[in-house]
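Q: Build the 3D model from these lines:
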Amino acid sequence: MQKTIAVLGSALFFAVAPSVLAGLIPWSITLWQFRPPFFDLQATRAVGMLLIAAGLPGLIDSFGRFALQGLGTPAPIAPPQNLVVTGLYRYVRNPIYVAVVAIILGQGILFGDGRLLIYGGLLWLAFHGFVVAYEEPVLAESFGAQYEDFRANVPRWIPRLTPWRAARSRDAS
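A: All right, here's what the predicted structure looks like:
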């Protein structure tokens, strides 16, 4: 039952937060209309598609891990009971934020719209402020040494090249 509630809560939060931030707001800015490509190079559009294609599955996977492994949601009102350190979390501490920004920047490059690049940069700054001021202190308090080990080994924004593996707990069998 707890997993079911976590999955439903994560799905609801997904429909609200990333869908609005990386869907509704970019649409309201661009109306999905193409402008001339950056640097007058059609190839830049492929870069945008790659960023979107990389961000979307990572976003979905990370939300799923919060529900199925963390037994909670990414929303602060229903946080995970377990620290999630698998999947993309082995490479970067904040894959949801990275994925959302990648999707938005990808849309900006795809549509040739600098306004989305500015929006993506401002959103990343807001994410950074939230992570530093609220999220990291709360996670440190909630998960103690386990989070400190994770934080010491996995970068906040720029992914590692190799996956980090948490040391097995003495209690694990």
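
Q: switch to C-alpha atoms for all contacts and neighbour counts from now on
A: Noted.

Q: tell me the secondary structure for Phe13?
A: Following DSSP: H, G, I helix; E, B strand; the rest coil, Phe13 is assigned to helix.

Q: Here is the second sequence; please produce its structure so I can put it next to the first one:
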Amino acid sequence: MTDSVDRGPSRVAWPPIVFLGAAVLGVVLAYAVPLPWIGSPLSDILFAAGWLLAAAALLSIAMAIRTLRHADTTVMATRSARHLVIGGPYAFSRNPIYLGLAALLFAVGLITGSVWFLLASILAAIVTQKLAIEPEERHLAERFGKRYRDYQKKARRWF
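A: The predicted structure follows:
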């Protein structure tokens, strides 16, 4: 194997930094520049939907991590993948952990009634795609070749 294949896709674990930064940004903007929210009864429905989305996001993240560990490969974006994982939540999304993190931020926006969290979740997803997902995809394509390219045709990047 070449050095580039043995090396992880990134030297920095961007996703935790990006999503934590987006959450902090959401909090700061919610207090500094509060935006109006939808009134009742729709706000009550969105509040309940937010809790359901948060539960689904946490479950998705937990299942994805469990699937990676069961396959004896890394969860860390800074380490090289040992195995190509295409089962469990990875059969539906190539990035269920990042999708779960974005959904969790979006859920916080629904629960708290903060438009800023909704926007921060979308921004975090875009930044994560550029800083983490695209390098990971190049790494996996180089490491697993046709198997990964075939998987890309079956499972979407996000959902």
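
Q: buried sites along the lengthiest helix in structure 1?
A: The residue-count maximum for a helix in structure 1 (DSSP state H) belongs to helix 43-68. Applying a neighbour-count criterion of 16 or more other CA atoms under 10 Å, one finds 44-45, 47-52, 55-56, 58-59, 62-68 buried in helix 43-68 of structure 1.

Q: So Trp158 of structure 2 versus Ile133 of structure 2, what's the distance?
A: To Ile133 of structure 2, Trp158 of structure 2 is 10 Å away according to CA to CA, to the nearest Å.

Q: list residues touching both of these two?
A: Here Trp158 of structure 2 and Ile133 have Asn95 as joint contacts, going by CA atoms under 8 Å, 6 or more residues apart in numbering.

Q: Check which helix or strand the residue positioned nearest the centre of structure 2 maps to.
A: Closest to where the C-alpha atoms of structure 2 average out (CA atoms, centre = their mean) is Tyr98, at 0.9 Å. Assessed by DSSP states H and E, Tyr98 of structure 2 sits inside helix 96-112.

Q: Mean deviation, that helix versus structure 1?
A: Compared with structure 1 after the fit, helix 96-112 of structure 2 shows a mean deviation of 0.5 Å (mean CA distance after the TM-score superposition for structure 1).

Q: hang on, the earlier thing: tell me what the longest helix of structure 1 is packed against?
A: Secondary-structure packing of helix 43-68 of structure 1 (3 or more CA pairs under 8 Å, 6 or more residues apart in numbering; DSSP states H and E): helix 2-19, helix 95-111.

Q: which of the ones you listed is buried the deepest?
A: Sort those by mean neighbour count, taking mean count of other CA atoms under 10 Å, and helix 95-111 sits at the top with a mean of 25.

Q: on that earlier part again, Trp158 and Ile133 of structure 2: which is more packed in?
A: Set Trp158 of structure 2 next to Ile133 and count neighbours by other CA atoms under 10 Å: Ile133 wins out with 24 against 16.

Q: so how far is Tyr98 of structure 2 from the more buried one?
A: From Ile133 of structure 2 to Tyr98 of structure 2 the distance is 9 Å (CA to CA).

Q: So what does the residue nearest to the centre of structure 2 match up with in structure 1?
A: Aligned by TM-score structural alignment, Tyr98 of structure 2 pairs with Tyr97 of structure 1.

Q: wait, doesn't its match sit right on Ala126?
A: No - assessed by CA atoms under 8 Å, Tyr97 of structure 1 is found out of contact with Ala126, at 10.2 Å.

Q: follow-up on the earlier one: so the longest helix of structure 1 matches what in structure 2?
A: Residues 45-70 of structure 2 are matched to helix 43-68 of structure 1 when aligned by TM-score structural alignment.

Q: What is the burial count for the spatially closest residue to Phe13 of structure 1 that is not a sequence neighbour?
A: Of all residues not flanking Phe13 of structure 1 in the chain, Ala75 sits nearest, at 6.7 Å (CA to CA, 6 or more residues apart in numbering). Neighbourhood size, Ala75 of structure 1 [other CA under 10 Å]: 15.

Q: The one 3 residues further on now?
A: In terms of burial, Ala78 of structure 1 registers 14 neighbours under the definition other CA under 10 Å.
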